[in-house]
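K.L.:
this one's structure only:
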């Protein structure tokens, strides 16, 4: 069964009606086990006024997120949005009016005020809980710029504006994902299980690689430490796991990579104690 196109004329949370316009490039980005989907679409009255918006829906149709959540009047949702089996939604939205006024002289506080990381309240899905990274107490202030995953315990994974990967929760308790063997690597989380185990990929400098860097898949352990999945292959291999895309609650990990001959592959990876 197909999902109907976004009904942009749905009444907004404040009772007003959005302007007439057109929908461009709608895309579903997540689905829960209850059949609910979330995603985004570009909306505007002309090609020059396209604005990315979020939606939630099921087989009966979809609604703009602003009809069910108290987002800013001029919100924009250019990044990922996630939903879990309890119907909680997490993502990052932007105040598009403030964003349009930013320039090179804007202060950190001004830029940070444009980005709003959020998760819905588990006891009332119509209420938002705004998230921040203040618990890290970093010397340089930072904020949550992207959310890539949400599990059924309400834990989120994502990226801070400084590029650091993290795992967090509704109390804004943030733990950075780090690699002890490659501390300078760039980490991108992809998925999180209900037990809080994170998978993804990390890039690191490699003088022998074609572009000067390599990418490997990882799985997380205690305290946000990540481990190269290739280190768990017994006896070595002619294949390199370049990414970990998903993880289920039994610990199976969906991975992808390449062989020494250059052919690509996908496989289910499971570690045994």
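P.N.:
Structure received. Computed from a predicted model, the values in this text were never measured in an experiment.
K.L.:
could you use CA atoms for every contact and neighbour count after this?
P.N.:
Noted.
K.L.:
how much space separates residue 254 from residue 39?
P.N.:
22 Å (C-alpha to C-alpha, to the nearest Å).
K.L.:
more neighbours: which of those two?
P.N.:
For residue 254 versus residue 39, the count of surrounding residues by other C-alpha atoms under 10 Å is larger for residue 39: 24 against 19.
K.L.:
tell me the contacts of the more buried one?
P.N.:
26-30, 54-56, 80-81 (C-alpha atoms under 8 Å, 6 or more residues apart in numbering).
K.L.:
so which bits of the helix or strand containing residue 219 are buried?
P.N.:
Per DSSP states H and E, residue 219 falls inside strand 213-220. Using 16 or more other C-alpha atoms under 10 Å as the test for burial, strand 213-220 gives 214-220.
K.L.:
tell me the helices and strands packed up against the helix or strand containing residue 149.
P.N.:
In this assignment (DSSP H and E), residue 149 forms part of strand 144-150. With contacts defined as 3 or more C-alpha pairs under 8 Å, 6 or more residues apart in numbering; DSSP states H and E, strand 144-150 has these neighbours: strand 81-83, strand 89-95, strand 115-121, strand 156-160, strand 186-192.
K.L.:
just the ones you listed: most buried one?
P.N.:
Highest mean neighbour count among the helices and strands packed on strand 144-150 (mean count of other C-alpha atoms under 10 Å): strand 81-83, with a mean of 27.
K.L.:
give me the contacts around it.
P.N.:
Looking at what lies outside strand 81-83 - C-alpha under 8 Å, 6+ apart - the contacts are 29-32, 36-39, 54, 89-92, 147-150.
K.L.:
and these, which are buried?
P.N.:
Buried among the contacts of strand 81-83 by 16+ other C-alpha under 10 Å: 30-32, 36-39, 54, 89-92, 147-150.
K.L.:
which positions within the helix or strand harbouring residue 63 qualify as buried?
P.N.:
When elements are assigned from DSSP H and E, residue 63 belongs to strand 61-64. Going by neighbour count (16+ other C-alpha under 10 Å), the buried part of strand 61-64 is 62-64.
K.L.:
let me see the contact set for residue 218.
P.N.:
199-202, 226-229, 243-244.
K.L.:
returning to that earlier point: need the buried residues of strand 61-64 in JSON lines with distance to residue 176, can you?
P.N.:
Formatted as JSON lines, those follow (distance: C-alpha to C-alpha, whole Å):
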{"residue": "62", "distance to residue 176": "35"}
{"residue": "63", "distance to residue 176": "34"}
{"residue": "64", "distance to residue 176": "32"}
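K.L.:
next up, a second structure to put side by side with the first:
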């Protein structure tokens, strides 16, 4: 029954939003650097709790998870963005620690703000690039909170930042149960970009599949299912586990 419900019904292939999605441009010729980064990509098992990144680097990472026309992989998803990022900033030089929000669909800004805690600041960082819709919700040391909402895992507190992917949920499931898996497709695309961004910087990331969604909803003061926590991620300086053996990928 669940499998049948998750199949897109016939006749919905010409969804209006899908028709407006630009065709993906051909990828440029693959470079050895890109091949190396993709092949070396691993999930962190622990982070050092010390290493940070600059605000400029942080903004660059966020810019690359924004859905822009012609940008792979997001232009392969034939719907308007449904996931936004609630970011716990821990160690970003030049940026106040606290909870931040990256709005990945500007058209939904007012509706989603109305769903969140009314006391939030929604303040734009002073040096944030003008085309990056990032807001400070409230400043605080949230390392312990980030760990607690991710099943008390230190890795959520020990990086430069961690985040929750927050779904524009009610709007999405109005399409039908078949749209629910597509939220995770979008989460996967965001996660893979974050993985590769970390590798380019000599850092490492990992998805966090264990988290307390009700605790995240409490932080945001969500009163209904307009927004729902969907997945978590963290990024920082890895601590290698020497007990593990790393083999060449795709052999």
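P.N.:
Nice, thanks for sending it over. Everything numeric in this text was worked out from a predicted model, so none of it was measured.
K.L.:
TM between them?
P.N.:
Once the chains are laid over each other, their TM-score by TM-score structural alignment, normalised by the length of the second structure reads 0.25; 114 aligned residues with a C-alpha RMSD of 6.5 Å.
K.L.:
what helices and strands are in contact with whichever strand or helix holds residue 88 of the second structure?
P.N.:
Using DSSP H and E, residue 88 of the second structure falls within strand 83-89. Helices and strands touching strand 83-89 of the second structure, by 3+ C-alpha pairs under 8 Å, 6+ apart, are strand 98-102, strand 161-168, helix 180-200.
K.L.:
give me the angle between it and helix 180-200.
P.N.:
Using axes from the mean of the first three to the mean of the last three C-alpha atoms, to 10 degrees, the direction of strand 83-89 of the second structure lies 40 degrees away from that of helix 180-200.
K.L.:
I'd like the next helix or strand past strand 83-89 of the second structure.
P.N.:
strand 92-93.
K.L.:
that following strand packs against which elements?
P.N.:
Using 3+ C-alpha pairs under 8 Å, 6+ apart: strand 92-93 of the second structure touches strand 53-54, helix 55-63.
K.L.:
just to revisit the earlier point, between the helices and strands packed on strand 144-150 of the first structure, which one is nearest to residue 108 of the first structure?
P.N.:
strand 115-121 (11.2 Å; C-alpha to C-alpha).
K.L.:
who's in contact with that closest one?
P.N.:
88-95, 126-132, 143-147, 170.
K.L.:
got the angle for that strand vs strand 89-95?
P.N.:
150 degrees.
K.L.:
tell me the angle strand 115-121 of the first structure makes with strand 156-160.
P.N.:
170 degrees.
K.L.:
and the next helix or strand after strand 115-121 of the first structure, what does it pack onto?
P.N.:
Along the chain past strand 115-121 of the first structure, the next helix or strand (assigned with DSSP H and E) turns out to be strand 124-131. When contacts are defined as 3+ C-alpha pairs under 8 Å, 6+ apart, strand 124-131 of the first structure packs onto strand 115-121.
K.L.:
mind checking what secondary structure residue 98 of the first structure has?
P.N.:
helix (DSSP: H, G, I helix; E, B strand; the rest coil).
K.L.:
number of residues surrounding it?
P.N.:
Neighbour tally, residue 98 of the first structure, other C-alpha under 10 Å: 15.
K.L.:
swap in residue 89 of the second structure?
P.N.:
27.
K.L.:
nearest spatial neighbour of it, chain-adjacent residues omitted?
P.N.:
residue 161 (4.6 Å; C-alpha to C-alpha, 6 or more residues apart in numbering).
K.L.:
pretty sure the one you found is touching residue 206, no?
P.N.:
No. Between residue 161 of the second structure and residue 206 no contact is recorded; they are 11.5 Å apart, counting by C-alpha atoms under 8 Å.
K.L.:
what do those two both touch?
P.N.:
234-235.
K.L.:
that older thread, so which of the buried ones among the contacts of strand 81-83 of the first structure would you say is closest to residue 264 of the first structure?
P.N.:
residue 148 (24.3 Å).
K.L.:
which residue is the nearest non-sequential neighbour of that closest one?
P.N.:
Closest to residue 148 of the first structure by C-alpha to C-alpha, 6+ apart is residue 158, at 5.0 Å.
K.L.:
who are the contact partners of that neighbour?
P.N.:
Residue 158 of the first structure touches 144-149, 165-167, 188-189, counting by C-alpha under 8 Å, 6+ apart.
K.L.:
can you redo the residues you listed as CSV with distance to residue 76 of the first structure?
P.N.:
Compiled in CSV, the contacts of residue 158 of the first structure are given as follows (distance: C-alpha to C-alpha, whole Å):
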residue, distance to residue 76 of the first structure
144, 16
145, 13
146, 13
147, 15
148, 17
149, 19
165, 23
166, 23
167, 24
188, 23
189, 23
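K.L.:
count the neighbours of residue 257 of the first structure for me.
P.N.:
Neighbour number of residue 257 of the first structure under other C-alpha under 10 Å is 19.
K.L.:
that one is in what secondary structure piece?
P.N.:
Short version, using DSSP H and E: residue 257 of the first structure is in strand 253-259.
K.L.:
which residues touch the closest residue in space to residue 207 of the second structure that isn't next to it in sequence?
P.N.:
Closest residue to residue 207 of the second structure apart from its sequence neighbours, by C-alpha to C-alpha, 6+ apart: residue 233 at 4.3 Å. Residue 233 of the second structure makes contacts with 156, 162-164, 191, 205-208, as judged by C-alpha under 8 Å, 6+ apart.
K.L.:
may I ask which helix or strand encompasses residue 233 of the second structure?
P.N.:
strand 227-236.
K.L.:
with residue 147 of the second structure instead?
P.N.:
helix 143-149.
K.L.:
flag every buried residue along that helix.
P.N.:
For helix 143-149 of the second structure, by 16+ other C-alpha under 10 Å, it's 143, 145-149.
K.L.:
what is the nearest of these to residue 101 of the second structure?
P.N.:
residue 146 (14.4 Å).
K.L.:
check the gap between that closest one and residue 187 of the second structure for me.
P.N.:
Where residue 187 of the second structure is concerned, residue 146 of the second structure sits at a distance of 19 Å (C-alpha to C-alpha).
K.L.:
what does residue 99 of the second structure give?
P.N.:
For residue 99 of the second structure relative to residue 187 of the second structure (C-alpha to C-alpha), the value is 20 Å.
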